[in-house]
Structure formats: C-alpha cells, structure tokens
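A.B. asks: model the following, please.
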Amino acid sequence: MTGAVLAVDQGTSGTKALVVCPERGVIGSGFAPVAPRYGPGGRVEVDPRELLSSVVDAGRQALARAGEPVMAVGLANQGETVLAWDPADGEPLTEAIVWQDRRAAPFCTELAPHADELRQLTGLPLDPYFAAAKMAWIRRELTRDGVVTTSDSWLVHRLTGAFVTDAATAGRTQLLDLDSTDWSPRALDIFGLTGERLPEVVDADGPVGVTTAFGPGVALTGLLVDQQAALLAQSVTEPGTAKCTFGTGAFLLAQTGPTPRRATTGLVSCVAWRLGGSTSYCLDGQVYTAASAVRWLTDLGVISGAADLDPVGSAVPDSGGVTFVPALAGLAAPWWRGDLRGSVTGLGLDTGPGHLVRALCEGIAAQVAGLTDAVAADLGSPVTSLRVDGGLTRSALLMQTQADLLQRPVEVSALPDATALGVAAVARLGTDPGLTLRQAVPEWAPSAVYEPRIGAAEAAERLAGFRAEVDALLARSPATAPAA
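C.D. replies: The predicted model follows:
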C-alpha cells in the first residue's frame, strides 16, 4: 500500500494537518490557529465552530500543498474538551469547555466520597481535568438539551455523520470501564449522567465514515487522543518505555501492555489504544503548564517568545537561587491540586530574566522527573530513557535540564509533529488490515540525545529544593478538592 493519508491534529492552540506518504514522508502541511478564551473562576473555553473550521482549513492547506489525493483521513483530538450539541443538525449548544477549565471543581468536591470507587472503575482520579465532571457541569449549569460529549465526537459527526469516539479518548472521560473498555453504568450514575446518549466506543483503526469536508469523499479511518497518538509515533509500544510531549502542558505516558495497571503513585491508568479489538494500556502523568508558562513569561515581557529561552537562559550560569513552581493552572499528577497557585521564590535585586528562565526550565523538568519516578515505582523498574517531542524540545536548555534532573538520557524526536504522525499510522492501519503496527509506525530515530552533565547528588539536591517549595505551597493551601 503506497497511498498517502491526511492526518489532522486538533490541539488546544491550533490544528496541524499533514499529508503523509509511507515512502516520501510528509509531502504537505497546514496549520490553523485556535484561540481559547480565559476567564475568572478557572474558565477556559473556545467556540466549537472555530475548532471545526480549523480542522477543515488546516486539512485543505495540507492537501493543496501536497497536490495529490489521499486514501484516508485520521483525526487526533484534545481528549478532555467537551461540549453539548444537537445531534439532529450538529449545531453546538454550548461553547467547548477546554481541558484546562476548572469550573467543575466544586462538583468534584461533592463527589469526593466516590473518588476511590471511580479510580478503581476508570483508572482516573476525581478531578475537573477529566471530561465527566465537565459534562455533568454542563448539564447542571448550562443545558439539558442535545448530547454532551468530548469534542472529537462532535467533529467526527460534523465530518461524517457518525456518532463515535475511540476507546482511548473515551478513557479520558472517567466514564469508561478500564477493564471492559465500554461505558460504565456505575460511573455514569455517580456523575448523574445515567440515560445520556453516548457515542459508540470504537477501535482507533476502524473506518467510521466518509467526509467531503476536504474535497472529494474520503474515508475517515483513524481516531486517537493526542497524547496516545504521540506515544504510538515514538514507537513506545513495549512495557516500561516512556515518552513526554512538551506542548501547552507536558504529558508523560509509559506503556504497560495488554493489562491495565492501577497506579499507586498518583498517575493515571488509561487506555493507550484499541487496535483490531486488542487493547494496550499506559500510565499517564501531566504537567498542566509548560509552553503556557513560557507564554506567561512572554506576556510579562521577560522574554519575547519561546525562541528566547536558550539565549536568555544561557546568559547566566544557574537560576541564581530562584525556584519557580509553574503551577499557573494548578498541579496535576501526582498531587492533583488544580486549585493551587504557582510561586516564584528566592528573588533578589540581582535577579534577572535569565534566572527566571532557568528557574522555569527547572520547574518544568523537576515535575517531569517526578512523574518518571512515579512510573518507575508503579512498574517496579526504572525508565531507562525518555523519548520527547513537542515544540519546547527545540530548547536545548530545557532538554539538558531535563536530562540533568532525570539522570537519564533524553532522546528528542526527529519527528516534530508526532501526534499527527501517530494518527496517520492509525489511519493507515484502518485502511489496510494486513498492515502490522511496526510497519505502520515510522522508524524511531532521535534527532538529538541529551546526556546528564551533573552528578546524581547535585540532581537530588536541586529536585529536593523544588519539592520543598511545592510542599510549602501545599502547606499554605489546604486541599479544597478530593486528593487522588
């Protein structure tokens, strides 16, 4: 099979589309921005029509640049972003509530007595980050009409008329039974969503319909949530291997194989993908603010953008005693304190932009190192190296800081758009049932490998300093939401 596929990655701040040929690689690309709106009370939302138009615009750009037709389309999605919509005409009934939105936190507090049961059922801690709490909030606060789903189901419906979601995306709702990979009646009951019309849970590589949104009709044959698509693209298919995507947030996933492994460290247990009826599982840890913290520094005028991280940060030898806990949208795994605010400590009259940049890089890297330690504890063996992708991997300063604090090699993906390439592989699998996973996924080859430049003792000291600041934040802000 030699036909190209169109892979669309619908993300938080924009949609990237690639036309991918198995022999020639990427032969066309497109991008359309998306602008989430931020408001008081943890509000983060976006116009659903903007999501759809970005998908169509980016896809058409990529096809125009490729100059040739494709045999299939794959769609990756944000995962936990939800909206209510009318299944009769596909019109949205609410704004899309973005995964970062925290307005369902009080609802989660009400459900705290069910937190342990939900974790056992679904693998997920009770937190407004996941879709179910947002769905229930929409039903309570906004509308009882239509259906309420993750954004992928609405996009697929608008593209093809189908009413589906893939098992990995469904696993991000906190409504999926982790063992059966089907909707859990008990979880639906806990969230007050019993009786809701929910999409059919399908394999990631199953044909779901035909779309004419990009021109002549073409089959949509691949669906996968964004982080799991990146996991696949980086060939993290064996138990114990891990990747981290440095985007708006930083997302670490570790493969655990065909059996779900309930985490004991605050990580999330979830579906990696369901292909051909067979399910693979993973452990998942999140850092809510990575590139979004860089944007925050940019908005303050400390730097002019992410490209400044290396030149500004390299102007000083260290952080000058500054510690930055970039909990600008709260702390995720393993603390699950979305209500927490960030902190910058150790400031002095001699503190300059370079110190703040280095402290931010260290704050992001320290959280990722903590997630890697949690994976090792849950698996009973260390992660030997970390494969990374995403826009912030262009920062040599951040990647070196990550290797130093991790005390493991950090392998930077040569594939800058891993999420799109992962869903391209899934779309190809959906088109050719005889294709193996290894044949569909691009061969892994890092563009750079960062080795630790400091010793274990110094790394431990720096990590201890960061964790002490996190502990101080936790002590100042007693929990107002259920702990993991």
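
A.B. asks: contacts, neighbours, all on C-alpha from now
C.D. replies: Fine.

A.B. asks: do you know how far the nearest residue to Arg337 once chain neighbours are set aside is from Thr221?
C.D. replies: Nearest residue to Arg337 in three dimensions, chain neighbours excluded: Leu331, at 5.1 Å (Cα to Cα, 6 or more residues apart in numbering). Using Cα to Cα, to the nearest Å, Leu331 is found at 36 Å from Thr221.

A.B. asks: let's see this one next to it:
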Amino acid sequence: MTVLAIDQGTSGTKAIVVDPADGVLGLAEVPVHPDYLPGGGVEQDPAELLDSVLTAGRLALERAGRPVAAVALANQGETVLAWDPATGRPLSRAIVWQDRRAEPVCAELAAHAADVAARTGLVLDPYFSAPKMAWLRRNVTREGVVTTTDTWLVHALTGEFVTDASTASRSLLLDLDAVAWDSALAELFGLGGERLPRIVGSDEIVGTTTAFGGEIPVAGLVVDQQAALLAENCLDPGTAKCTFGTGAFLLANTGETAPRSASGLTTSVAWRARGATPYCVDGQVYTAASAVRWLTDLGLVGSAAELDAVAAGAADEEAGGVLCVPALAGLAAPWWRSDATAALTGMTLSTGRGDLVRAVLQGIAAQVAELADLLPAPLTALRADGGLTRSAVLMQSVADLTGTPVEVYPSAHATALGAAAFARLAVEPGLAVRGAVVGWTPSTRHEPRWSADRAAAFRDRWRAALALGLPGGQAAEGGS
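C.D. replies: This is a model prediction of the structure:
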C-alpha cells in the first residue's frame, strides 16, 4: 500500500511517497526558516509551514507518479499557535518548541511542579506546549483557539479538530495514565475553558483531503520522535533510539506502563494503535545539528559533511584535552537549566580546529551518555537516525561514552517511514503493528572501543566542564 508521509520539522518539511514492497518512490524537502529573537524567542511563519507541507507533498507525489492510499503527518510535538477555527486563519506566529519566553509562566507555578510531573510525566518547563500556550494568551491574543501545529495543519487539510495521543502527551495538559485532557491542569495554566482538540489514535483515519489531488484519507498522526521509535522497531520494553537532528532525542519504549522519572527524564505516550497505548521515556539534547551549524557559522567547518575530516586533525582521540559542553541553548534533561551556557575548556596555543570540532562532537555524545545512564533498563544497543549519523566520529563517541553498540538506521527518513506505518494500520484494519514496520539492518554498527575506566574518566572531566556553564558553577540535580 502506497502512502504519502509528511514530516513537518523545525528546519524543514520532508515528504516521501513510500510502499513497503517498492521503498521510497518520491521524495521532496522544503526548508522552513525559524526566526531566533532576543529574549529566547523562536518563531515560525504559519503560512510558510502550511506551504511547505503542501509543496513538499505535491512534489513527492509528482516524482513518484502513482496514487496513494493515505496521507500521514508527523509533527514537531510542542510548537503552538493561535488560530481562528471558523476560517483556519492564524492569529499568531508559531511559537517553536525551543522558545524560552514562557519561563515566567513556569516560575509562577514552581510550587506545583511535583504535582504536574506526577499527573503528566513531564517536567514543568517552557519546552512543552502549555506554558507557551499560556504565554500566547497573555501576550498575543485571547481570540480563537490555541493548539499545537498538527491540529492546525490537519484542520487546513481536512477541516477536523484533532490531535493524536503522543502529541497530546507533550502538552502538560494530559492525564498521562488516563490519556485524557485534565481540566485541573488547564485551569492551573490559565487555560480553563479553552477548546482542546479530540484525541485520536495514530492508526485512525481522521478525515480526507483534496490538497494532493483526489480525496485521500488522512491518518498516521504522530510526534516525529515517536514515529522514528516505531520505524526503528523499538517495539519492546527497553529498546531505544536516538535521533540526531536539530537536537538529539533519546527515547526508550517502556511498554504499557508509564514510569515517572526521579532523575529528569520525561515520560510520554509512544503511540496509541490497535487499542494499545505503549509509553516511552525520553531525554533531550537541545543542540546537536544546531551546534554543528554554529561551527559552520564560525568557519571551523564548511558543512556537516566535513566534520570527520576536520576532526581527524585533532591531536588525539580526546581532542588534545579540549572539552566542550555545547549548551548553546541551555540544557534540557536531566538538568533542565535554561540558564546554562556553553563551555569550552582545556585549550592551549597548540589547540587546532580539529580539536575544537572533535570536542563539540564528544560534547554531544557525552550528553547522550548522561541520558542513557538514566533509562529504566540498561541499554544493550542504541539505534540511531538523523543527519548527524553520517559522522562516524560522533557515532563512535556515543558508543565509547555509553559503552553500548550504536546501530545506524539505514534510511534518512525514519520519521516519515514511521508515520507511513501508522497510516497503513489505519487503512488496513487486519494489519498488526509489527507487520506495519519494514524490517531493516544497520548500515553501520559502532562497537565501543574505550575501556569503561577511560570513558568514566572522560565523563568525570566533562561534568566538571559542564559546571562552568552553570550560574553558581555547580551542576544541579536532575528534575522530577
């Protein structure tokens, strides 16, 4: 069954036409351009988001040259906007998941942080949807509805007012165990009385669209990271993947139990399909490819494709003693310190750009290793996807610092392929979840080369560098 799967992301929208038997038949990517504002603001133009979805989808279909049975949509998860449900007209810019302007909202609610975590599985932080929704209501408009971008995009395509369970679970407004909106939480954020979308399963047809030609069912709604979790066959408790994109996102399947982390990780719905609701724990590294873009802006590398060649010029495998904590947008799990800044230490007159580039890559890997240590079950292997998996230096650093083999997903389209699998489940009622996922073998497997003692010593030095970027000079304990 052929599906058009659309992955609407932070820096671009990708569309693929894919069939389990024939693979990817058509591909198109359209960039989007977030605006980074003073004071921690990050915004997108809603019109550009919608145009990117339509343009990428139509180009992919044109290149595939065959009809599709469904359209699937993966979304950013926590990006929000206000809009008029009668006309679909945006009433605000889209406030991106990276936006920090809702920090005062969270500060006001600090006394409720433990209760919020117990109800939602999340940390009280502007990263999630509700604080940004509240900020929009206070500062931009009281008109219309305020939702995540998936609800608005689906409304533009179908006229329906829905979100899927995985996206709802990233909002701080969902009772995680009941998978239902929590009116007390809405009141807490000043969102009482807001119209919230109907929560649907990822294997549910939510409507039809004529935006891509004939009338086509729309299904396969899911958060981008959870879509990749499915595509990489992380179907059993304990299986985990890390996506290396704008940030790095480590998710581990926990089955149909929703553990609450005491160490700063968060718990979300992995997906709702075939009457089951598996959960996942996750940790976030805010700057991965964005740190590489920073290196590029400084002229240390020409592009991400040059990372390994430049890093090969480092003095040794530990970058000549240079350490980097690339907290260029603060720190997420397990520290949850938006006030953190980047640290770069250990430089001498002999330090070269190869040392600096290798140190940045090892700094990304060190954050992933910190997250891996906090998972409910020890890793036996870590599956990896995203553009930065092309850097063998980064992937080897992850393997060395986690002490775990890293298996690189062979396709650059994990998110879209996961969304396509959910759409197939919607259209083929007899298909099981495992049957919807296309089997795969790693394109590369990176085995740990460092001893446990060497990795531990490096990580101790890296944690000391991390403290330098925290006000007060001391690393905080993980969140609730």
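
A.B. asks: superposed, what's their TM-score?
C.D. replies: The TM-score (TM-score structural alignment, normalised by the length of structure 2) is 0.98; 478 aligned residues with a Cα RMSD of 1.4 Å.

A.B. asks: what about Leu331 and Thr221 of structure 1, which has more around it?
C.D. replies: Thr221 (28 against 23; other Cα atoms under 10 Å).

A.B. asks: find the residue closest to the more buried one in space, skipping its chain neighbours.
C.D. replies: Using Cα to Cα, 6+ apart, the nearest residue to Thr221 of structure 1 is Pro207, at 4.1 Å.

A.B. asks: thinking again about what came up before, so who does the residue nearest to Arg337 of structure 1 touch?
C.D. replies: Val287, Tyr288, Arg337, Gly338, Asp339, Leu340 (Cα atoms under 8 Å, 6 or more residues apart in numbering).

A.B. asks: which one of those residues is nearest Thr259 of structure 1?
C.D. replies: Nearest to Thr259 of structure 1, judged by Cα to Cα, of these is Val287 at 25.2 Å.

A.B. asks: so how far is Trp440 of structure 2 from the aligned partner of that closest one in structure 2?
C.D. replies: The equivalent of Val287 of structure 1 in structure 2 is Val285 (alignment by TM-score structural alignment). Distance, Val285 of structure 2 to Trp440 of structure 2, by Cα to Cα: 26 Å.

A.B. asks: so for those two, which residue has more residues nearby?
C.D. replies: Legend: neighbour count by other Cα under 10 Å for Val285 of structure 2 and Trp440, higher for Val285 (25 against 12).

A.B. asks: for that one, give its distance to Ala291 of structure 2.
C.D. replies: Shown here: Val285 of structure 2 relative to Ala291 of structure 2, a distance of 11 Å by Cα to Cα.

A.B. asks: and Trp271 of structure 2, by the same measure?
C.D. replies: Trp271 of structure 2 is 30 Å from Ala291 of structure 2, where distance means Cα to Cα.

A.B. asks: equivalent analysis for His33 of structure 2, please.
C.D. replies: 17 Å.

A.B. asks: related to what we said a few turns ago, ok, of the contacts of Leu331 of structure 1, which one's closest to Arg408 of structure 1?
C.D. replies: Nearest to Arg408 of structure 1 among the contacts of Leu331 of structure 1, with distances taken as Cα to Cα, is Val287, at 19.1 Å.

A.B. asks: so Asp63 of structure 1, which of the three states?
C.D. replies: Just to correct that, residue 63 of structure 1 is Leu rather than Asp. On the three-state scheme (DSSP: H, G, I helix; E, B strand; the rest coil), Leu63 of structure 1 is labelled helix.
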